[in-house]
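Participant: this is a predicted model, with the sequence first.
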Amino acid sequence: MQTLTDKTVRPAQFYLKTDRTFTGIRKFSWVLVPIVSFGSLYYPLLGLFVFAIMIAIMGIGFFQGRYWCGNLCPHGSLFDKVSMSASKFIKIPRIFKSPVTRWVFFAIYMFMFFVRLARVMPLWGNPEFMGKFGMLMGKQYLVMPTVLGFALSMLNPRSWCSFCPMGSLGHVFYKIGKVTKLNHSFDKKVTIASTDKCHKCATCARCVRFSFRLSRISMIITSSAASSASAAEPA
């Protein structure tokens, strides 16, 4: 049976506008985006929620990589629930997926974070510290993932996710977990449950959140089939 690849499926067929909000969190967490990003302009303490998100991403990322991105992220919910209907759903530009783009953007984002932190550190111990820090974090949350991310979602809902600095932060901590071997028991891989029932139609690849390439799905199918065959062989 012929395995589908990127070259045999046109972009219009590849990206399907299908429901990706499988849980209550993914359906409704997007409401936090306007509340925090715009609300922090008037109530700066709301911006501290952004710092809490960073801590959560580092903690979850250490054990399960970008699990936050696909299951808990408010912006992911915004893109999949709100942006999808208006999105052109074109293929995400290759430059967005480039490791160079991702890590350069990550470096810029973290540099901006530490610059903002340095600005408010002289106020440490002062009642104004939390408000100032929240205001700066709120503005960063508003400009990049909200305004820029929403604009890019008109091309494809998950365009921003290709180089999101918070996703990269989770990935960094996941690698730390791998090196220290502390996340081994939590690390989960995508596999095909019943390879004998798989028709290799690639429908799963066309509706998956991060627009996996069909070749990657094919690799998973092949790997799973090989594992099943190996397990079935008599000792």
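Facilitator: Looks like it arrived, so ask away.

Participant: from now on I want contacts and neighbour counts done on CA atoms only, so please keep to that.
Facilitator: OK.

Participant: just how off-centre is stretch 138-155 within its chain?
Facilitator: Taking the mean of its C-alpha atoms, stretch 138-155 sits 14 Å from the chain's own mean (C-alpha atoms, centre = their mean, to the nearest Å).

Participant: and stretch 31-38, which residues are buried?
Facilitator: By neighbour count on 16 or more other C-alpha atoms under 10 Å, the buried set for stretch 31-38 is 32-33, 36-38.

Participant: what's it in contact with?
Facilitator: Identification of contacts with stretch 31-38 by C-alpha atoms under 8 Å, 6 or more residues apart in numbering yields 46-47, 49-50, 74-75, 78, 138-139, 141-142, 146.

Participant: dump those to TSV, plus secondary structure, distance to Ile176 and neighbour count.
Facilitator: Below are those laid out as TSV (DSSP: H, G, I helix; E, B strand; the rest coil; distance: C-alpha to C-alpha, whole Å; neighbours: other C-alpha atoms under 10 Å):
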residue	secondary structure	distance to Ile176	neighbour count
Leu46	helix	30	21
Gly47	helix	28	29
Phe49	helix	25	18
Val50	helix	22	17
Pro74	helix	25	23
His75	helix	25	25
Leu78	helix	29	27
Gly138	helix	28	26
Lys139	helix	29	18
Tyr141	helix	25	21
Leu142	helix	29	22
Thr146	helix	28	21
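
Participant: re earlier: of the buried residues of stretch 31-38, closest to Met112?
Facilitator: Closest to Met112 out of the buried residues of stretch 31-38 is Ser37 (16.8 Å), distances taken as C-alpha to C-alpha.

Participant: just want the most central residue of this protein.
Facilitator: Cys69 (3.2 Å; C-alpha atoms, centre = their mean).

Participant: what's the helix or strand for that one?
Facilitator: Using DSSP states H and E, Cys69 maps to helix 67-71.

Participant: alright, now check it against this:
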Amino acid sequence: MNPKKLLSVIFVVAVAVGGYFYPPVGLLVIGLIVLAVVLNFRSTRYFCGRICPNGASLQAVLPKVSRKHRLPKTLYAPELRRALCAFMLFCMVNLLVRFGHSWAQVGRIFWAIYVISLGISYTMGIFFKPRAWCAICPVGTLQDTLGSASTKDNASKDSAKAES
């Protein structure tokens, strides 16, 4: 296993296990989301391909047990991906408003969302390809959405310059 994949597996296990015993560890998840959004300005899904510890850990752990089936085309639909992203954002905001009264509680909320996502991603990786989760990942969907919005903004600015 190469060092990047090993570090990714260590990070995922540390957050998943460590967050149970020490909830502020879940705050690292916020850092990952912010990093993904910031790096998205460099290139869409740059974070996913080069930094995401979840994707690298899926590639490190699952290749021998994965059935390597293709995902159903319906899971690639932007509407479904955006709906999942919106649902997870709704759940996150709802939990933060109801229970996020301290940094430890905020960490616990993000830890719980992270662990649920890990469970889904590893299950999908076993039944489909190892990185099947990446096709519907809410953080990746957020990056795609922000990337397409900035591309549209740039295109409209370019067309406005061309007209003047």
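Facilitator: Arrived safely. Owing to the predicted nature of the structure, the values given are computational and were not obtained by experimental measurement.

Participant: related to what we said a few turns ago, could you say what helices and strands the helix holding Cys69 of the first structure packs with?
Facilitator: Where contact means 3 or more C-alpha pairs under 8 Å, 6 or more residues apart in numbering; DSSP states H and E, helix 67-71 of the first structure is packed against helix 48-64.

Participant: circling back to that earlier point, what is the nearest of the contacts of stretch 31-38 of the first structure to Ser162 of the first structure?
Facilitator: Nearest to Ser162 of the first structure, judged by C-alpha to C-alpha, of the contacts of stretch 31-38 of the first structure is His75 at 12.9 Å.

Participant: counterpart of the closest one over in the second structure?
Facilitator: In the second structure, His75 of the first structure lines up with Asn54, judged by TM-score structural alignment.

Participant: that match touches Leu6, doesn't it?
Facilitator: No - if you go by C-alpha atoms under 8 Å, Asn54 of the second structure and Leu6 don't touch, sitting 11.4 Å apart.

Participant: coming back round to it: quick one: the helix holding Cys69 of the first structure to the second structure mean distance?
Facilitator: Its matched residues in the second structure lie on average 1.0 Å from helix 67-71 of the first structure after superposition (mean C-alpha distance after the TM-score superposition for the first structure).

Participant: which of the residues in that helix are buried?
Facilitator: Going by neighbour count (16+ other C-alpha under 10 Å), the buried part of helix 67-71 of the first structure is 67-71.

Participant: now do stretch 107-126 of the second structure
Facilitator: Across stretch 107-126 of the second structure, burial judged by 16+ other C-alpha under 10 Å covers 107-115, 117-118, 121-126.

Participant: helices - which of those residues land there?
Facilitator: Residues of these located in helices (DSSP state H): 107-115, 117-118, 121-126.

Participant: what sits up against the helix holding Cys69 of the first structure?
Facilitator: Outside helix 67-71 of the first structure, the residues touching it (C-alpha under 8 Å, 6+ apart) are 25-26, 57, 60-61, 76, 161, 167, 209.

Participant: on that earlier part again, so which of the buried residues of helix 67-71 of the first structure is the closest to Thr203 of the first structure?
Facilitator: Gly70 (18.2 Å).

Participant: separation between that closest one and Cys207 of the first structure?
Facilitator: In this view, Gly70 of the first structure and Cys207 of the first structure are 13 Å apart by C-alpha to C-alpha, to the nearest Å.

Participant: likewise for Lys178 of the first structure?
Facilitator: Distance, Lys178 of the first structure to Cys207 of the first structure, using C-alpha to C-alpha: 29 Å.

Participant: before we move on, what about Gly167 of the first structure?
Facilitator: To Cys207 of the first structure, Gly167 of the first structure is 20 Å away according to C-alpha to C-alpha.

Participant: cool, Ile220 of the first structure as well?
Facilitator: From Ile220 of the first structure to Cys207 of the first structure the distance is 16 Å (C-alpha to C-alpha).

Participant: for stretch 130-143 of the second structure, buried residues please.
Facilitator: Applying a neighbour-count criterion of 16+ other C-alpha under 10 Å, one finds 130-134, 136-143 buried in stretch 130-143 of the second structure.

Participant: re earlier: now find how far off-centre the helix holding Cys69 of the first structure is within its chain.
Facilitator: With C-alpha atoms, centre = their mean as the basis, helix 67-71 of the first structure stands 6 Å off its chain's centre.

Participant: same question for stretch 1-13 of the second structure.
Facilitator: On the basis of C-alpha atoms, centre = their mean, stretch 1-13 of the second structure is displaced by 17 Å from the centre of the chain it belongs to.

Participant: go on, stretch 97-112 of the first structure?
Facilitator: 14 Å.

Participant: now it: which residue numbers in the second structure?
Facilitator: So stretch 97-112 of the first structure sits over residues 76-91 in the second structure, by TM-score structural alignment.

Participant: got the buried residues for the matching stretch?
Facilitator: In stretch 76-91 of the second structure, counting by 16+ other C-alpha under 10 Å, buried: 81-82, 84-85, 88.
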